[in-house]
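Asks: Here is the input, now give the coordinates:
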Amino acid sequence: MKLTLGPVLYNWEPDAWRDFYFRIADEAPVDAVCVGEVVCSKRLPFFQDPVPEVVERLASAGKEVLLSSLALVTLGRERKQTASLAREADLLVEVNDITGLTHLDGRPHAIGPYVNVYNEATLSWLARNGARRVCLPPELPASSIEALAKCCPDVELEVWSFGRVPLAISARCYHARLHKLTKDNCQFVCGKDPDGLPTDTLDGQSFLAVNGVQTLSATYANLIENIADLADMGVVSCRLSPQAVDMVAVARIFRDVADGKLGPEEAQHALELVCDGTTFSNGFFKGACGAEYRTGAPAGPG
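Replies: As a prediction, this is how the structure comes out:
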């Protein structure tokens, strides 16, 4: 089982963003790393300068580097950015908005979790058009993942295995609206919440997390107990989404379980310590309510 570190979804300070990837390069036992802005194109200029340095550091450490595209392309400059990334990048591009495919001309690429790959026909079509690896949407149950793995064994399938689950993305900025600002004059207030802004229901129950224009789960997805199940299905890689916790420690725990050096129960306890009380979920994978955490085997077909 390989480990892939997804792109940072939050508005971290540029120095913190750079240093995070430097530490990942030097210390984290991951096989591939995604770099790029997925959520809001307004953030991109802040860390664009250190991107080449980060890519070089990761590559020198033996990590495969992917360049991730925006998940929602709405503006002219965003279309140009996506086209430029697809046409000019020397590295494998991870497409998160289907419009990016028009600029790849069938060249090998990856598909990110924001593209709705829900059935065998979609996966087969993407494979014929150059997709070599696909990170499946995190809401898929185990039965669907297994069916997709059998459908296209030549495509490397990846499953969202750790981190807040991306649920929706909008043209409106919730962070700006909360602070009585407009999206065009947001003052980058999303930077105040490096792990997302928690939101509760009216009766005080933890519900969601807001990240600029993105809605995430309040819980961290956690499939540490199901790595063996994923491997048996034919899944090639687990995706770890960066959170404001020690991601090197998270990666080491997943690596130790994948390598058989650590049992699932011990790993679960270790993750609880690293994540400092954050609630975990695996409901989507188990064919249940997404916010739930269930033990035992995932539900079968039907």
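Asks: For the rest of this, base every contact and every neighbour count on C-alpha atoms.
Replies: Will do.
Asks: which strand in this protein runs the most residues?
Replies: In the chain, assigned by DSSP state E, the strand with the most residues is strand 156-169.
Asks: Quick check: next helix or strand after that strand?
Replies: Heading C-terminal from strand 156-169, the first helix or strand you meet, by DSSP states H and E, is helix 174-178.
Asks: buried sites along the longest strand of the chain?
Replies: In terms of neighbour count (16 or more other Cα atoms under 10 Å), strand 156-169 has its buried residues at 156-166, 169.
Asks: just the strands in the stretch 1-150 of the chain please.
Replies: Using DSSP state E, counting those that start in this stretch, the strands of the stretch 1-150 of the chain run over residues 2-5, 32-35, 64-68, 92-95, 109-111, 131-135.
Asks: closest to residue 144 out of these?
Replies: Closest approach to residue 144 among the strands of the stretch 1-150 of the chain (Cα to Cα): strand 131-135, 13.3 Å.
Asks: Show me how far that closest one is from its chain's centre.
Replies: 13 Å (Cα atoms, centre = their mean, to the nearest Å).
Asks: Stretch 20-38 too?
Replies: Using Cα atoms, centre = their mean, the mean C-alpha position of stretch 20-38 is found 12 Å from that of the whole chain.
Asks: okay, how far is it across that stretch, tip to tip?
Replies: Start to finish, the residues bounding stretch 20-38 are 17 Å apart (Cα to Cα, to the nearest Å).
Asks: And this one, please, so the two structures can be compared:
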Amino acid sequence: MQHIDCRKQHWIKTDLPAFIMGIVNATPDSFYEPSRSAERVQNMERALKLEAEGADIIDIGGESTRPGAAYVNTDEELERVIPLIEAIRQRSAVPISVDTRKAAVMQAAFKAGAEMCNDISALSDDPALGMLIAAEEGSVVLMHKQGVPQSMQNAPQYKDCVAEVCSYLAERAAYAVRCGIAPHRIILDYGIGFGKTVEDNYRLIAAGRSFTALGYPLLAGLSRKSFIGAVSGAPPEGRLAGSIAAALYAVQNGAAIIRVHDVAETREMLLVLKELQKYGTN
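Replies: Got it, this is the predicted structure:
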């Protein structure tokens, strides 16, 4: 049984090998079209559908951070995200994560009923965000990226990708603790696709135990990303099988949360993996 403290001792648990985080993009430009919409009702219905399919957490984003994406200002992000959280909260108590790097957005999101901040900048873009999360007793996902979304995939370079990403996340986790965030509310994310080559992404997933050795749960955001298409040749719409394969391997290598577009299929994979593990498959 795995446990995560989302906010103020709001513990969630699962008896599957990993938690499932379902993606809802309140954006017009996220890379996978079925996950995105500018319509609040459609986004709310998607969130409730993902919960019904078995999502443990719903991750709402109001700013696309795909390669080449433009920055979204605070007012626009607030308009996309906060009414959606409020609408979901009228129908569901599912834990809500907000994919944002702005303290003003997260402050309003906490007030509306969110529990977790999923920050691609690992608390480095907005100096006020870490203190806010600590004061609200919320959870945080600290992700590694190299560069900024607009240009991060132009020419990513590392001497040792795994070692450098590990070192960065260890430092950002220490910073989060200094902000006052309880260690059991910190989650790490190696940032697949965020300033990495195809080979870098595969190396990071295979090295998952190097990240869990830091002492924090590991989140893997792999779903339908381009590193899968680089091998299969498929566009985002055709990458479900590859996403399931990557998620399975990530979980076997330590990932405790899988961030996905396809909740039902991921849950089926985890159910089968759980059964296999009873017979000694690790």
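Asks: Just give the TM-score of the two.
Replies: TM-score of the superposed chains, computed with TM-score structural alignment, normalised by the length of structure 2, equals 0.56; 198 aligned residues with a Cα RMSD of 3.8 Å.
Asks: still on that earlier bit, what's the longest strand of structure 1 packed up against?
Replies: Packing partners of strand 156-169 of structure 1 (3 or more Cα pairs under 8 Å, 6 or more residues apart in numbering; DSSP states H and E): strand 131-135, strand 214-222, strand 237-240.
Asks: Pick the most deeply packed of those.
Replies: strand 237-240 (a mean of 26; mean count of other Cα atoms under 10 Å).
Asks: follow-up on the earlier one: outside of the longest strand of structure 1 itself, list whatever touches it.
Replies: With contact meaning Cα atoms under 8 Å, 6 or more residues apart in numbering, strand 156-169 of structure 1 is reached by 39, 71-72, 113, 132-138, 149, 213-224, 234-243.
Asks: re earlier: of all the strands of the stretch 1-150 of structure 1, which one comes closest to residue 257 of structure 1?
Replies: Closest to residue 257 of structure 1 of those is strand 2-5 (Cα to Cα; 11.4 Å).
Asks: In structure 2, point out the residues matching the closest one.
Replies: Aligned by TM-score structural alignment, strand 2-5 of structure 1 falls on residues 19-22 of structure 2.
Asks: could you measure residue 28 of structure 1 against residue 8 of structure 1, distance?
Replies: 15 Å.
Asks: ok, now residue 126 of structure 1?
Replies: 25 Å.
Asks: again, but for residue 116 of structure 1
Replies: From residue 116 of structure 1 to residue 8 of structure 1 the distance is 20 Å (Cα to Cα).
Asks: neighbour-wise, which of those two wins?
Replies: Higher neighbour count among residue 116 of structure 1 and residue 8: residue 8, with 21 against 18, using other Cα atoms under 10 Å.
Asks: Assign a three-state SS to the nearest residue to the more buried one once chain neighbours are set aside, would you?
Replies: Of all residues not flanking residue 8 of structure 1 in the chain, residue 242 sits nearest, at 5.5 Å (Cα to Cα, 6 or more residues apart in numbering). At residue 242 of structure 1 the chain is in coil, as set by DSSP: H, G, I helix; E, B strand; the rest coil.
Asks: so residue 242 of structure 1 sits right up against residue 11, yeah?
Replies: No: contact criterion Cα atoms under 8 Å: residue 242 of structure 1 and residue 11 do not qualify, at 11.8 Å.
Asks: more neighbours, the two?
Replies: Shown here are residue 242 of structure 1 and residue 11; by other Cα under 10 Å, residue 11 has more neighbours (25 against 21).
Asks: What segments of the stretch 151-300 of structure 1 are strands?
Replies: 156-169, 197-200, 206-211, 214-222, 237-240, 280-281.
Asks: Which one of those strands lies nearest to residue 81 of structure 1?
Replies: Of all the strands of the stretch 151-300 of structure 1, strand 156-169 comes closest under Cα to Cα, at 18.5 Å.
Asks: ok now the closest one, how far from the chain's centre?
Replies: 5 Å.
Asks: Please apply the same query to stretch 120-129 of structure 1.
Replies: Here stretch 120-129 of structure 1 is found 21 Å from its chain centre; the criterion is Cα atoms, centre = their mean.
Asks: In structure 2, what stretch matches that stretch?
Replies: Counting by TM-score structural alignment, stretch 120-129 of structure 1 falls onto residues 166-175 of structure 2.
Asks: Can you give the contact residues for the matching stretch?
Replies: Residues contacting stretch 166-175 of structure 2 (Cα under 8 Å, 6+ apart): 122-123, 142-144, 186, 188, 190, 210-211, 214.
Asks: Of all pairs in those, which one is the farthest apart?
Replies: Among the contacts of stretch 166-175 of structure 2, the pair separated by the greatest distance (Cα to Cα) is 123 and 210, at 21.6 Å.
Asks: Name the residue in these two with the higher neighbour count.
Replies: Counted by other Cα under 10 Å, residue 123 of structure 2 and residue 210 do not tie: residue 123 has more neighbours, with 28 against 16.
Asks: that older thread, tell me the average deviation of the match of strand 2-5 of structure 1 from structure 1 after fitting.
Replies: By mean Cα distance after the TM-score superposition for structure 1, the fitted stretch 19-22 of structure 2 averages 1.5 Å away from its aligned residues in structure 1.
Asks: neighbours of the aligned residue in structure 1 for residue 140 of structure 2, just the number please.
Replies: In structure 1, the residue paired with residue 140 of structure 2 according to TM-score structural alignment is residue 110. Using other Cα under 10 Å, residue 110 of structure 1 has 24 other residues around it.
Asks: ok, now residue 248 of structure 1?
Replies: 18.
Asks: any idea how far residue 274 of structure 1 is from it?
Replies: Applying Cα to Cα, the value for residue 248 of structure 1 to residue 274 of structure 1 is 10 Å.
Asks: what's the nearest residue to residue 246 of structure 2 if we skip its chain neighbours?
Replies: Using Cα to Cα, 6+ apart, the nearest residue to residue 246 of structure 2 is residue 222, at 6.9 Å.
Asks: I'm done for today, thanks for sticking with me.
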